[in-house]
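> Here you go, sequence then predicted model.
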Amino acid sequence: MAVLWVLALGGVLTCGTAMMQTIKGTSELLVVTVATEETDGLRRLKRTADVNGIKLKVFGMGEQWQGGNTRIEQGGGQKIRILRKSLEKYKDRNDLIILFVDAYDVIFLDNEEQILRKFFTFFDGFRVVFSSEPFCWPNKNLAPKYPLVNFGYRYLNSGVFMGFAPEIWNLISYKDVEDSEDDQLYYTHLYLNEEIRLSMKMTLDSMSILFQNLNGASGDVKLEVSDEGSGAYFVSNFFIPPAVDEDEFCWIYNFVYNTYPLVIHGNGPSKLHLNHLGNYIDPLRTVPTKTESITTAGTFACKLISGNLAIEGNEKGNPVKWLNDSSIDIEKNDLPKLFLSIIISKPIPFIREFFENIEKLVYSDDKIDLYIYCNQIFMEKEIRRFIEIGKRRYRSLLYDDSATELSEREARAFSLKQSLSLDSDYLIMIDGDVHLNKSEALLLMVQTMNKNNLGILAPLVGQPQKLFTNFWGAISGNGYYARSENYLNIIGRKEVGIWNVPFICSILVIAKEKLTPLLNAHYYDEKLDPDMSFCSFARDNGHFLHLENNHYCGFLVISEDVASSKVHPEMYEIFNNKELWEKKYIHPYYFAALNGSVSIPEICQDVYDFPLMSERFCAELIEECEYYGKWSDGKHKDERLVGGYENVPTRDIHMKQIDFERHWLYMLDEYVRPIQEKLFIGYYKQPVESVMMFVVRYKPEEQASLRPHHDASTYSIDIALNKRGIDYEGGGVHFLRYNCTFDADAVGHSMIFPGRLTHLHEGLETTRGTRYIAVSFINP
């Protein structure tokens, strides 16, 4: 039974199936484009042509482009000349339909048969069909001359058009055109000439039945996603959607005109929107079932997966599922040469941990040339420690330190130049706030580049438990960040794959063939930061910026508000980078003591000793206090206290004096309180309170001991900060009521005991050296 499609278009009624059977047997489609160089956009066009079975012919490859910068000015006449030279042999073919598309900003959504079907079904009686748009460009003064349309876009766009070969030939050969003239203006004048328009039977696809131009119409289209392919053509008023196989599920819908276009053109400033849509409308996409494992379905196969939103994947039980890294299949001998550029251009905490991760990366060291740039003096000690190892490990190593008169912009540009001069296959530029704690990260990045033939790639990295990552899904009108509608899904990995995005930073992989055109990208706009300038250049010159979120490679350290004026800035990072802070500063047996796998001894009546802080924290706290240097004089008068009087004075420095009060209070509530609740069952107070939090210094020549006293607290802690027998002799605590003495000399261990009423105690004499302890009176 024949299916009838009816559409009122320009007063012409068209219909269907029987006619189409004849057309299929007698008409042929020739799809052509003009391109003088291979670009990412052209590769995308070819790929979407291939997967749709479209035989695309590319004319003009290798010619010098003389048609101007059509991104910002009129031009493109050279395309007409190239078409004229290439299509002359087809000029008498009445059985041939020619479809022309721009090369760098077009995507095919369906096959030749469906394109011909729509052409003959909806434009029967016409010989040439141009795409349309809502703007009269490049000469808006011509707008009144355009024929009125009852419904749809009124103005011609020459980025996509099709028609019978004789009419296409007459169109492009009507008159001579200079290379620098504007091709759209050329076609516009012909269309506005009523005699020519009627004789050639030209019309516009005003409702985007075949072609969708996005400029000025981005808000008219949306992605339609189906969990199941319909596998069928259907009719509803004025539209026919693409034929959908079982594994295809995403298409473009113009909801204003109720149509499903088959060719999408990102003309003018709409190229970023085309890139966004291109992440979904590639026919290689598939939809996994709820039980299907997450696997890529091919190049640019971005998938929707079910599951809870998880902002940051990590190796501590985060619900995010990452691809199985056993898929790495690069042989050691086949590994490409890398130029690894490390850029440290601002104060960044945990730089030692950063370099420890670099040391653990799995790769052939003899295929890595390493460059380090750092303009931060306080980080040089850790960098030089790493260099001592690296200079014997890598093929070459170059270091520009803070004494080098080199800006960050110059260092990044140098990285590209040096990588090119060393003939590296890939440049990997990594900032100091990117922790690659996945040892296979380099292998994963290289394999992704190789398998997908990418030019620029960034693996997804983000700040733990935050929304901040190393990419932007969209750009606002002022050129800065805007949140795309899929941003949360990408960082939460509800959608996975390789994404074409407008901005990436922090860690980039750049293929060798991209180095030369990108050499000056960091200088493209010196009013912008170097990374923004780089991406702006890439966007404006057709270099796609890809983000990959299939694999977990690492995370971003939060590097804002680093306490760089302190001796040990990382000690103050408990709020910004808690996991790293915890790993570095909490005692390695603390959590075992908390969960009961390590016992907490009761060394005197209701006096317990438990592991709390690492030796590194203890040493750094001492150094921070000594650097501050303003120890109290051990007298009763103390202006630091409300009332100005200390009943049991010590030589000490309050946490507030070294700007550590807020951090210490949080530490007490986060790590000490749970231990207290475990040991003293039934007492609960959260958050804890404390006013007296201080570091005490005992020295024979200053204050060697402390007289018996009760603490003004519900309970207290005393943390041993340095080593008995090495740093000092003597010391310890004596609890008079129980006649119990404890050495309290395990570095990082804390005593915890009741205050006020029951635990009168004294500090025993330090006989040599200097003893340090950290004391807190909790819940006074």
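Nice, thanks for sending it over.
> okay, CA-based contacts and neighbour counts for the rest of this
Will do.
> Which residue ranges of the stretch 501-650 of the chain form helices?
Along the stretch 501-650 of the chain, the segments classed as helices by DSSP state H, counting those that start in this stretch run 512-515, 530-540, 578-585, 590-595, 615-628.
> highest average neighbour count across these?
Mean neighbour counts were compared across the helices of the stretch 501-650 of the chain using mean count of other CA atoms under 10 Å; the top stretch is helix 530-540, at a mean of 20.
> who's in contact with I54?
Contacts for I54 (CA atoms under 8 Å, 6 or more residues apart in numbering) come out as 31, 111-112.
> so is it in a helix, a strand, or just coil?
Remark: I54 carries the secondary structure label coil [criterion: DSSP: H, G, I helix; E, B strand; the rest coil].
> Then the one 10 residues further on?
Using three-state DSSP, the three-state assignment for Q64 comes out as coil.
> Looking at the contacts of I54, which is nearest D561?
Taking CA to CA as the measure, D561 sits nearest to N111 out of the contacts of I54, at 54.7 Å.
> now the contacts of I54 in a markdown table, with neighbour count and distance to L148?
Formatted as a markdown table, the entries for the contacts of I54 read as follows, by neighbours: other CA atoms under 10 Å; distance: CA to CA, whole Å:
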| residue | neighbour count | distance to L148 |
| --- | --- | --- |
| V31 | 18 | 30 |
| N111 | 19 | 32 |
| E112 | 19 | 31 |
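> Out of the helices of the stretch 501-650 of the chain, the one nearest W472 is which?
Each of the helices of the stretch 501-650 of the chain was scored for nearness to W472 using CA to CA, and the closest is helix 530-540 (10.8 Å).
> Now do the buried residues in stretch 640-650.
Counting neighbours by 16 or more other CA atoms under 10 Å, one finds that the buried residues in stretch 640-650 are 646, 649-650.
> let's bring in a second one:
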Amino acid sequence: MARSIAGQLALFLGFAIHLQPVHPAEPEPERSPIPADELLIFTVATKERDGYHRFMQSAKHFNYTVKVLGQGEEWKSSETVNSIGGGQKVRLLKSALEMYADREKLVVMYLDCYDVIFAGGPEELLRKFQQANHKVVFAADGRIWPDKRLSDKYPVVRSGKRFLNAGDEVLLKFEEGRGRAWNSVYDTMPVTLHGNGPTKLNLHYFGNYIPNGWTRESGCGVCDSDLLDLDTLQEIPKVTIGVFIEQPTPFLPRFLDILLNLDYPKEKLSFFIHNNEVYHEKHIKRFWEKAKHMIKPIKIVGPEEYLSQADARNMGMDICRQNKECDYYFSIDADVVLTNPKTLKLLIEQNRKMIAPLVTRHGKLWSNFWGALSADGYYARSEDYVDIVQGNRIGVWNVPFVANIYLIKGQTLRSELKDRNYFARDRLDSDMALCRNVREMNLQREKDSPSVETFHMLRPPKGIFMYITNRHEFGRLLSTANYNTSHHSNDLWQIFENPVDWKEIYINPNYSKIFTENIVEQPCPDVFWFPIFSETACDELVQEMEHFGQWSGGKHHDSRIAGGYENVPTDDIHMKQVGLEKVWLHFIREFIAPVTLKVFAGYYTKGHALLNFVVKYTTERQRSLRPHHDSSTFTINIALNKVGEDFQGGGCKFLRYNCSIESPRKGWSFMHPGRLTHLHEGLPILKGTRYIAVSFIDP
């Protein structure tokens, strides 16, 4: 076909990353540049998939004239499985070229739009075409595919690559406010980038930057293109939220509350919840009682169904797929902590077929996406991964793997992803199976000759790009690896694994004001009073102690302490008895020590304490505590319940100053010297039960 019209027009075929002649030719006298309007780009696109839109976006950026063939036609992949396909493209191109047969100065370039982006403009392309000094130019490679038996048919070249194929050693390079691909072997800047088979994911990476995806000077150049403005829609999209609780997960009640508090109309939401853990049944029940009047419908599949994770995820996705009114499917795992209530709206407005918000583990590079894949399809770190995770590069990124949380258009589920099993494949984890099925990893397998497998390589890919966005702060990931559910209030132990979440749940929200607004009170000389625990912390600590139940009874003989004798005994349980000692000492170092430095200027505590315990005052067992000094440099005394509601009476009196505090506040702590100056007593309670947490620090 090329030979039949070679005398009438210059046909320039580009299938690879950079342009190169088939064989060298004698130099000709310098010619005038070919005008850009004499260049016409041809491509075939029976469907407008993501790759097509990326190609057209790059063409528009450089002002190329593109002729798209086959639009709306059925893709006739190939007649037999023994064919490698591509014949339909040739027929479409041959037919289209007939009308340009009399355009002798016209330069025609054919590109595979699903796998190609422009990296340079028409003038640069035509200049390099003229430098090739041939009427017909193909992209070349050092490998031959798909049939190595044809290698003898190709002419031998003195330099460069020999075969018609794709692939080169290409790196990303920033220059003059834009990104370019740099061929490190030939020290050239390719005008077009083609990635297929093993190089397809590399093309996605380059496409994040080239031609105007992201630059150091201006940041993201395409993030605001093709946005969906929800305010202009006559009807807000309906969203099915798939919730997956696949292992014991800390702070689950908060996770469920966050979903109910998303900034999105409740009447437009429905829920599918898969709970695989008996431990969380109580949390799901409480959520149901709260949500059933707000969200309809809510479908819950519990552990009694023995549904595998893959089957559960397929079920959740299929609920949206089968419902034509479902505009989006929002999948979220229980280990995701959403801190941005607008997350769902922001993802919808970005208007991608499949997009995930970036979430990371606090203080770590662990995130919910991969920037690259290893040869066996597992994690590999892309060059830009750290910059994206740390927010040094902000944008919307085409990536090969997302997990934990993502949004998919309902129409995409009913078209490109219309099959009902995407989460099971080759014994992969469900999230890996989904991403591999979406990106069709089998397209990357290269064979020596045409076969059933290589046949698929020239079929149009599903073409669904998976994006990750870090344009906003969305939230973080919990660590679930060491979550122990053998206690009553298991989340109390999460201070090491998930310190940010522990602080949010258990530290009083006014704690930071101690250092910014000086809210520390001093009701008695050198007795400082400040907020430390949240209501949740107080309640769960009391519940943990009552669940343990082994109160000491306030006896003098006490085998738990050195010497076995307590001069001023209390009815208590030690933190060590319930396994909270390490957690409590870390709490002292992280949250009590900074307050100590503020109120006792010049004193630096080691945060060491041998006695840490919860005391229980009741009218039946221990009403009060006689005057005493503490065996500490300083003591903290935290009220764990409310006077007037849970008990009457009680309090603390400092005898040296004749100063009493009779209305302790729940979650607030006293801090006072332990020895010599602050002889004190526990005032009698009159009714109910009073709980306090006490530590003798730096004994």
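Received, thanks. This structure is a prediction, so every number in the text was calculated from the model and none was measured.
> coming back round to it: nearest to C505 of structure 1, out of the helices of the stretch 501-650 of structure 1?
helix 530-540 (6.3 Å).
> which stretches of the stretch 51-200 of structure 1 form helices?
Remark: helices assigned in the stretch 51-200 of structure 1 by DSSP H, counting those that start in this stretch are 77-87, 112-122, 165-172, 183-192, 194-199.
> Could you look over the ones you listed and pick the most buried one?
Of the helices of the stretch 51-200 of structure 1, the one with the most neighbours on average (mean count of other CA under 10 Å) is helix 165-172, at a mean of 22.
> who wins for proximity to E661 of structure 1 among the helices of the stretch 51-200 of structure 1?
With respect to E661 of structure 1, and counting by CA to CA, the nearest of those is helix 183-192 at 67.9 Å.
> Which residues are in contact with the counterpart of I773 of structure 1 in structure 2?
When structure 2 is aligned by TM-score structural alignment, I773 of structure 1 is paired with I692. Each residue near I692 of structure 2 by CA under 8 Å, 6+ apart is listed here: 614-616, 637-641.
> Same check on Y280 of structure 1?
Residues counted as contacts of Y280 of structure 1 (CA under 8 Å, 6+ apart) are 223, 250-251, 301-302.
> As a markdown table, those with distance to N141 of structure 1, secondary structure and neighbour count would be great.
Formatted as a markdown table, the contacts of Y280 of structure 1 follow (distance: CA to CA, whole Å; DSSP: H, G, I helix; E, B strand; the rest coil; neighbours: other CA atoms under 10 Å):
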| residue | distance to N141 of structure 1 | secondary structure | neighbour count |
| --- | --- | --- | --- |
| L223 | 34 | strand | 13 |
| C250 | 39 | strand | 24 |
| W251 | 35 | strand | 23 |
| A301 | 44 | coil | 22 |
| C302 | 43 | coil | 28 |
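> Just give me the closest of those to T17 of structure 1.
Ranking the contacts of Y280 of structure 1 by separation from T17 of structure 1, with CA to CA as the measure, puts W251 on top at 23.3 Å.
> What residues sit buried inside stretch 729-748 of structure 1?
If you call a residue buried by 16+ other CA under 10 Å, then stretch 729-748 of structure 1 has these buried ones: 729-735, 741-742, 744-748.
> Just send these back as JSON lines, with secondary structure and distance to C618 of structure 1 too.
Listed next are the buried residues of stretch 729-748 of structure 1 as JSON lines, based on DSSP: H, G, I helix; E, B strand; the rest coil; distance: CA to CA, whole Å:
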{"residue": "E729", "secondary structure": "strand", "distance to C618 of structure 1": "18"}
{"residue": "G730", "secondary structure": "strand", "distance to C618 of structure 1": "19"}
{"residue": "G731", "secondary structure": "coil", "distance to C618 of structure 1": "17"}
{"residue": "G732", "secondary structure": "coil", "distance to C618 of structure 1": "17"}
{"residue": "V733", "secondary structure": "strand", "distance to C618 of structure 1": "19"}
{"residue": "H734", "secondary structure": "strand", "distance to C618 of structure 1": "23"}
{"residue": "F735", "secondary structure": "strand", "distance to C618 of structure 1": "24"}
{"residue": "T741", "secondary structure": "strand", "distance to C618 of structure 1": "23"}
{"residue": "F742", "secondary structure": "strand", "distance to C618 of structure 1": "20"}
{"residue": "A744", "secondary structure": "coil", "distance to C618 of structure 1": "14"}
{"residue": "D745", "secondary structure": "coil", "distance to C618 of structure 1": "12"}
{"residue": "A746", "secondary structure": "coil", "distance to C618 of structure 1": "11"}
{"residue": "V747", "secondary structure": "coil", "distance to C618 of structure 1": "7"}
{"residue": "G748", "secondary structure": "coil", "distance to C618 of structure 1": "6"}
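> From the residues you listed, pick the one nearest M202 of structure 1.
G748 (84.4 Å).
> what's the counterpart of the closest one in structure 2?
In structure 2, G748 of structure 1 lands on G667 (TM-score structural alignment).
> now the residue lying closest to that match once chain neighbours are set aside: how far from G221 of structure 2?
Across the structure, with CA to CA, 6 or more residues apart in numbering as the measure, the residue nearest G667 of structure 2 apart from its sequence neighbours is F533 (4.4 Å). Taken as CA to CA, to the nearest Å, the spacing of F533 of structure 2 relative to G221 of structure 2 amounts to 46 Å.
> Ok, T43 of structure 2 next?
T43 of structure 2 sits 25 Å away from G221 of structure 2, going by CA to CA.
> Double-check D633 of structure 1 against R651; I have them as touching.
Yes. Here D633 of structure 1 lies in contact with R651, judged by CA atoms under 8 Å, at a distance of 5.8 Å.
> Those two: who's more crowded?
Under the criterion of other CA atoms under 10 Å, the comparison of D633 of structure 1 against R651 puts R651 first, with 19 against 14.
> Trace the more buried one over to structure 2, please.
When the structures are aligned by TM-score structural alignment, the residue of structure 2 matched to R651 of structure 1 is D571.
> how near is its match to E645 of structure 2?
Looking at D571 of structure 2 against E645 of structure 2, where the rule is CA to CA, the gap reads 21 Å.
> same thing with K324 of structure 2?
From K324 of structure 2 over to E645 of structure 2 the distance is 53 Å, taken as CA to CA.
> I appreciate the help and will end here.
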